[in-house]
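Undergrad: Here is my input; please provide its structure:
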Amino acid sequence: MNEFLQAFVSLLAITNPIIAAPIFLGIVAGMPVAARRRSAGQAAMAVLAILAGAAIGGRYILELFGISLDAFRTAGGLVIILVGLDMLRGSPSGIQQDHASPEDAQDRIVVPFAMPLVAGPGAITTAITLSVAYPSRLYLPVIALFASVATAAVLWATLRLALVRQRLATPRVERIFTRFMGLILVAIGFQIGMLGIRDFFGLGGA
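TA: Got it, this is the predicted structure:
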């Protein structure tokens, strides 16, 4: 359970649904109410597919390129720390941002909203890192997969709430949430990175 909570909090922090909500509202502005609701579900499903794919297949991709799990845990932990430090400054990490502006609003639900704004390189790296981060009684990607499902569910709920109350994601709430989750993300990234360094150099205890 502790490993699941850490994985869930990591993905939740880096996808940051509260930050994403006002952007989503801008994308769906002008759509019928029913279409907006469907778009929230489509965005959540797209994010789930991206994160789950990274959690399930990421380990095999590493093996294909000959990258050790410990080395990736260390590098992934560093990426998570850098994203968290950016968030501590009160703004979304640059690794999550995208400046593309596709013409069709429905297409923008998937690109750039679901990817790379929400499930961008940082979130994908986090999902892969979490899938190999903690030795567990469970098959390694399962925890990251469940965390991906929970993250997508929170994103869906946040977007639906934002549609009901468009003032939910105020600038002040965004700043507070971003800084708090940034601090959590730095701590989790540091722990994952240190575990990778320990195991890479064979420093683990009995």
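Undergrad: contacts and neighbour counts: CA atoms only from here.
TA: Fine.
Undergrad: Run the chain-centre distance for stretch 34-42.
TA: Centre-to-centre, stretch 34-42 and its host chain are 20 Å apart (CA atoms, centre = their mean, to the nearest Å).
Undergrad: Would you mark the buried spots in that stretch?
TA: Neighbour counts using 16 or more other CA atoms under 10 Å place Arg36, Arg37, Ser39, Ala40, Gly41, Gln42 of stretch 34-42 among the buried residues.
Undergrad: Next, the second sequence, to be compared with the first:
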Amino acid sequence: MNEFFAAFSFNEIFKATMVLFAVIDIIGSIPIIIKIKETSGDIHSSRITLVSLVLMIAFLITGESLLMLFGVNVESFAVAGAFILFAMAIEMIMGVELFKETPMKGKSAGIVPLAFPIIAGAGSMTTLISLRAEYEMVNILIAILINMAIVITVLRLTRRIERLLGPGGVAILKKVFGIILLAIAVKLFASNAASLFVK
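TA: The predicted structure follows:
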């Protein structure tokens, strides 16, 4: 219990929450959510959020062990993650498509592609491992829970949020978080790249 409170940090929770929020980009995904609702009917926000939560926590806990099986350390993965975050930031800022996803139809449309890969996709998984190199596990777990609370809220209030922000508001918000994500990618690279060259 003492170790838990010693590791607990509001500063780390805030930073990890903002990083995950920028990567998940649930606000920027509102047009996609609306499209899925129109083509597949109503979506199950609770189920989608639960699946996303399980995937992210599972990867946070076992991700490092999986990397060790391939002989990759956290620092190396963090640097690789920095490149992924950089590419995602360029997508958000420039409005280009670097990551192409295959759309799914039918009963899996709610889980795929919302839970995976939009919410708990490659970007989120890479970010979680990268955060492990920077922050304590408990703070990242809390950051995940905060983001899942935001996700389920957005999923339930998608139409209202879109009307409130308007197309221009969503676009501006996406670019702002793109710039933040770009800065995070640069910092993540700078913090871990040096360790790759130290024997």
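Undergrad: Using JSON lines, lay out the buried residues of stretch 34-42 of structure 1 together with distance to Glu63 of structure 1 and secondary structure.
TA: Output for the buried residues of stretch 34-42 of structure 1, formatted as JSON lines (distance: CA to CA, whole Å; DSSP: H, G, I helix; E, B strand; the rest coil):
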{"residue": "Arg36", "distance to Glu63 of structure 1": "41", "secondary structure": "helix"}
{"residue": "Arg37", "distance to Glu63 of structure 1": "40", "secondary structure": "helix"}
{"residue": "Ser39", "distance to Glu63 of structure 1": "36", "secondary structure": "helix"}
{"residue": "Ala40", "distance to Glu63 of structure 1": "35", "secondary structure": "helix"}
{"residue": "Gly41", "distance to Glu63 of structure 1": "34", "secondary structure": "helix"}
{"residue": "Gln42", "distance to Glu63 of structure 1": "32", "secondary structure": "helix"}
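Undergrad: Can I get those residues in a markdown table including distance to Asp104 of structure 1?
TA: Compiled in a markdown table, those are given as follows (distance: CA to CA, whole Å):
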| residue | distance to Asp104 of structure 1 |
| --- | --- |
| Arg36 | 14 |
| Arg37 | 17 |
| Ser39 | 13 |
| Ala40 | 16 |
| Gly41 | 18 |
| Gln42 | 15 |
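Undergrad: Need the max-distance pair from the residues you listed.
TA: Farthest pair in the buried residues of stretch 34-42 of structure 1 (CA to CA) is Arg36 and Gln42. Separation: 9.8 Å.
Undergrad: Now list whatever residues contact both of these two.
TA: Shared contacts of Arg36 of structure 1 and Gln42, defined by CA atoms under 8 Å, 6 or more residues apart in numbering, are absent.
Undergrad: related to what we said a few turns ago, and which of the buried residues of stretch 34-42 of structure 1 is nearest Met181 of structure 1?
TA: Of all those, Met181 of structure 1 sits closest to Ala40, with 22.6 Å by CA to CA.
Undergrad: Can you name the residues that contact the equivalent of the closest one over in structure 2?
TA: Structural alignment (TM-score structural alignment) places Ala40 of structure 1 against Ser45 in structure 2. Contact analysis of Ser45 of structure 2 by CA under 8 Å, 6+ apart lists Ile152, Leu155, Arg156.
Undergrad: Check these for burial and list the buried ones.
TA: Buried by 16+ other CA under 10 Å: Ile152, Leu155, out of the contacts of Ser45 of structure 2.
Undergrad: ok, the contacts of Ser45 of structure 2 in structure 1: which stay?
TA: Here is what carries over to structure 1 from the contacts of Ser45 of structure 2, by both residues aligned by TM-score structural alignment, their matches' CA atoms under 8 Å: Ile152, Leu155, Arg156.
Undergrad: all helices of structure 1, in order?
TA: 2-15, 17-28, 33-64, 69-88, 105-108, 121-133, 140-164, 171-200 (DSSP state H).
Undergrad: and the last one, how far from the chain's centre?
TA: This points to helix 171-200 of structure 1. When distances are taken as CA atoms, centre = their mean, helix 171-200 of structure 1 is centred 12 Å away from the chain's centroid.
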